[in-house]
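>>> Below are the sequence and a predicted model; questions follow.
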Amino acid sequence: MTQIANAAAKVEHPTVEALRMFVRNPAANAGMVILLLVILVSIVGPLIYGADPFEIRAAPLTAPFTEEAWLGTDYLGRDVLTTLIYGGRATLLVGAVAALLSVSIGITLGAMAGYYGGRVDAILMRVTEFFQVLPALLFAMVVVSLFGAKLTIVTLAIGLVSWTGTARLTRAEFMKYRDLEFVRAERAIGAGNARIIWRVILPNALPPLIVSGTLAIGAAILFEAGLSFLGLGDPNQMSWGLMIGSSRQYVLSCWWAVAFPGAAIFVTVLAVSLIGDGLNDALNPKLRER
């Protein structure tokens, strides 16, 4: 009996085990440190380094690593360091909110399709396939062109075109769980469909959805940068994509105005990807055993 009790005590809760696996992953830890540093600079930086990102600070095309501007100035004379610090706020905000919107739509439609099946599944999957074959960038460009290049519209457009993968993943998870014994037990005691979907099945299906949502942040950041590069970003909100888009014609004579925000996007997306890979390893039971 004592051996059985000791063995039971050694069995960790899955959440604790997953957290331990994540902490032991050096790549995931590096990604977390980088992302937290980017978030900290974007939030605290403007409070310490108070300046207007649209203000003309020095002569146009000033080279970096000078007293006038540490990271140089763009073609208008705006300080690249200032715009880089302020641009992180809008870029991270768009990435987080667009990913949240995308995951919310995907989970809702995927859960309905996977749980009810039949005609509901057929209709929702046809809608998903329509958005999946629709050129995402073209659709987002149409939405932004019709409703204006505002930060809220850009975020909404990104969220509306990037939910199909999450929907299919959610559908597959719900189809796997909907006929298992613990779900049947809930039905037997009179639990309603809403409770079974959101309180019973969804918590068990969350691990792969968390990974999908994490990776959606990096995809949204890249999407916003692409729209801004095409001139469809909010001109009144400084972002890393807007910095690249506004200076793309001067890339040969003002490379630093494009290189530094490009490097910031690369590092941030890389950090998010490392975190997503670490979560996948920690939350996937098969990979955790390996």
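Happy to help now that I have it. Residues are numbered from 1 along each chain as shown.

>>> alpha carbons only for contacts and neighbour counts from here, please
Fine.

>>> And the helices in the stretch 151-290 of the chain, which stretches?
151-161, 164-177, 181-188, 193-195, 202-229, 240-246, 256-283, 285-289 (DSSP state H, counting those that start in this stretch).

>>> just checking, what packs against the fifth one?
I take that to be helix 202-229. helix 80-116, helix 136-147, helix 151-161, helix 164-177, helix 240-246, helix 256-283 (3 or more CA pairs under 8 Å, 6 or more residues apart in numbering; DSSP states H and E).

>>> So for I210, which of these sits nearest?
The closest of these to I210 is helix 256-283. By CA to CA, the value is 7.9 Å.

>>> distance between the closest one and the chain's centre?
Mean-position distance between helix 256-283 and its chain equals 10 Å (CA atoms, centre = their mean, to the nearest Å).

>>> From the contact counts, what lies against it?
Looks like helix 256-283 contacts helix 14-23, helix 26-48, helix 80-116, helix 202-229, helix 240-246, helix 285-289 (3+ CA pairs under 8 Å, 6+ apart).

>>> In addition, the following structure is provided for comparison:
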Amino acid sequence: MTVEANPTIAASGLPAGGSPIFAILRKVWRHSLGRIGIIVLGVFVVAALTAPWISPHGPATIDYEAILLPPSAQYWLGTDELGRDILSRIIYGATASLKVMGISIAIALVFGVAIGLITGYYGGWLDDLVMRIMDGLLAFPMLVLALAIVATLGPDLINAIIAIAIVNIPGFARLVRGQVLSLRDVEFVQAARAAGFSNARIIWRHIWPSVRGNVIVYASLKASTALITESALSFLGLGVQPPTPTWGSMLSVSMQYWDAWWMGVFPGAAIFLTVLALNFLGDALRDSLDSRLKG
């Protein structure tokens, strides 16, 4: 007896064969908001990856003769209180901010999905215990919990990543568990059990493909939350530490120089545009992957 690929995979919007990543990108690119999101986010990602080559100045280069200069031909986005180029610091800030966002969401996704798949499939006392822990974490506001974790571990890049990952794990776990509970007793899973497939194979080959579409959409939306959390931690001095620039820390310094509007407007715009792009991507992914929205 053989068990064919899960017929409900199409409900996730992902093909059973071929490259699902390229299939997703093609669908999102055809979506107007998705195209905008990809372009805007792509600009920041490329800037972050090529910062040493495209930045007009070093992020920590001090010029005491150029303190608090407004935007000009020499300094396109102006300078800060130490004469450092705002544009260069925003570009290098993208490296730190996007790194924290990306790594923390990747960690949260891996652990959250694993927890959700295992607890949802096996159930029992393990499910009860783990879900009570997840509920306990969800009871705290995300930023408050992240602040508590960083305050305990100490402020730096690694601890910021750990804190943001921890506060996002429960959401992934809850999402996946709920999906698995609705799938573990359907016909194709029962057929796989009857065929003698191991639980690990059933989870990976038959259940996971049916839930990954929702996980991808959720991850894109939580990435924007992670960026806001990272910016808030840096704003409060608990994230990535100087001299490494981040958008949040640049906003924090700008609060002392209200007349130098460019010090806060441009880092704030970078955060706003990145969050907006991530939300556009989330909307496009949802529309592309959810078969219920297709005609």
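Right, received. Where do you want to start? The structure presented is a predicted model; accordingly, all values stated were derived computationally and were not measured.

>>> Overlay the chains and give the TM-score.
The TM-score (TM-score structural alignment, normalised by the length of the first structure) is 0.89; 275 aligned residues with a CA RMSD of 1.9 Å.

>>> before we move on, the earlier item: please identify the deepest-packed of the helices of the stretch 151-290 of the first structure.
helix 240-246 (a mean of 26; mean count of other CA atoms under 10 Å).

>>> what's the mean distance for that one versus the second structure?
If you overlay the two and look at helix 240-246 of the first structure, the average distance to its match in the second structure is 1.4 Å (mean CA distance after the TM-score superposition for the first structure).

>>> can you list contacts of that helix?
83-84, 87-88, 91, 224-231, 233-235, 257-258, 261-262, 264-265 (CA atoms under 8 Å, 6 or more residues apart in numbering).

>>> what's the matching range in the first structure for stretch 97-117 of the second structure?
Using TM-score structural alignment, stretch 97-117 of the second structure lines up with residues 91-111 of the first structure.

>>> and the helices and strands packed on helix 202-229 of the first structure as CSV, adding distance to P46 of the first structure?
Below are those laid out as CSV (distance: least, CA to CA, whole Å):
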stretch, distance to P46 of the first structure
helix 80-116, 6
helix 136-147, 28
helix 151-161, 19
helix 164-177, 35
helix 240-246, 15
helix 256-283, 16
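
>>> closest one to L209 of the first structure among these?
Smallest distance to L209 of the first structure across these (CA to CA): 7.0 Å, for helix 164-177.

>>> By how much does the closest one deviate from the second structure on average?
Compared with the second structure after the fit, helix 164-177 of the first structure shows a mean deviation of 1.1 Å (mean CA distance after the TM-score superposition for the first structure).

>>> Where does that helix end up in the second structure?
The aligned range for helix 164-177 of the first structure is 170-183, by TM-score structural alignment.

>>> which residue sits closest to I153 of the first structure in space, ignoring its chain neighbours?
Excluding the flanking residues, the one nearest I153 of the first structure by CA to CA, 6 or more residues apart in numbering is V144, at 6.2 Å.

>>> Correct me if wrong: the one you found contacts L232.
Yes. The pair V144 of the first structure / L232 is scored as a contact, 6.9 Å apart, by CA atoms under 8 Å.

>>> Where does the aligned partner of I123 of the first structure in the second structure fall, secondary structure wise?
I123 of the first structure maps onto L129 in the second structure, with residues paired by TM-score structural alignment. Element membership for L129 of the second structure (DSSP states H and E) is helix 124-138.
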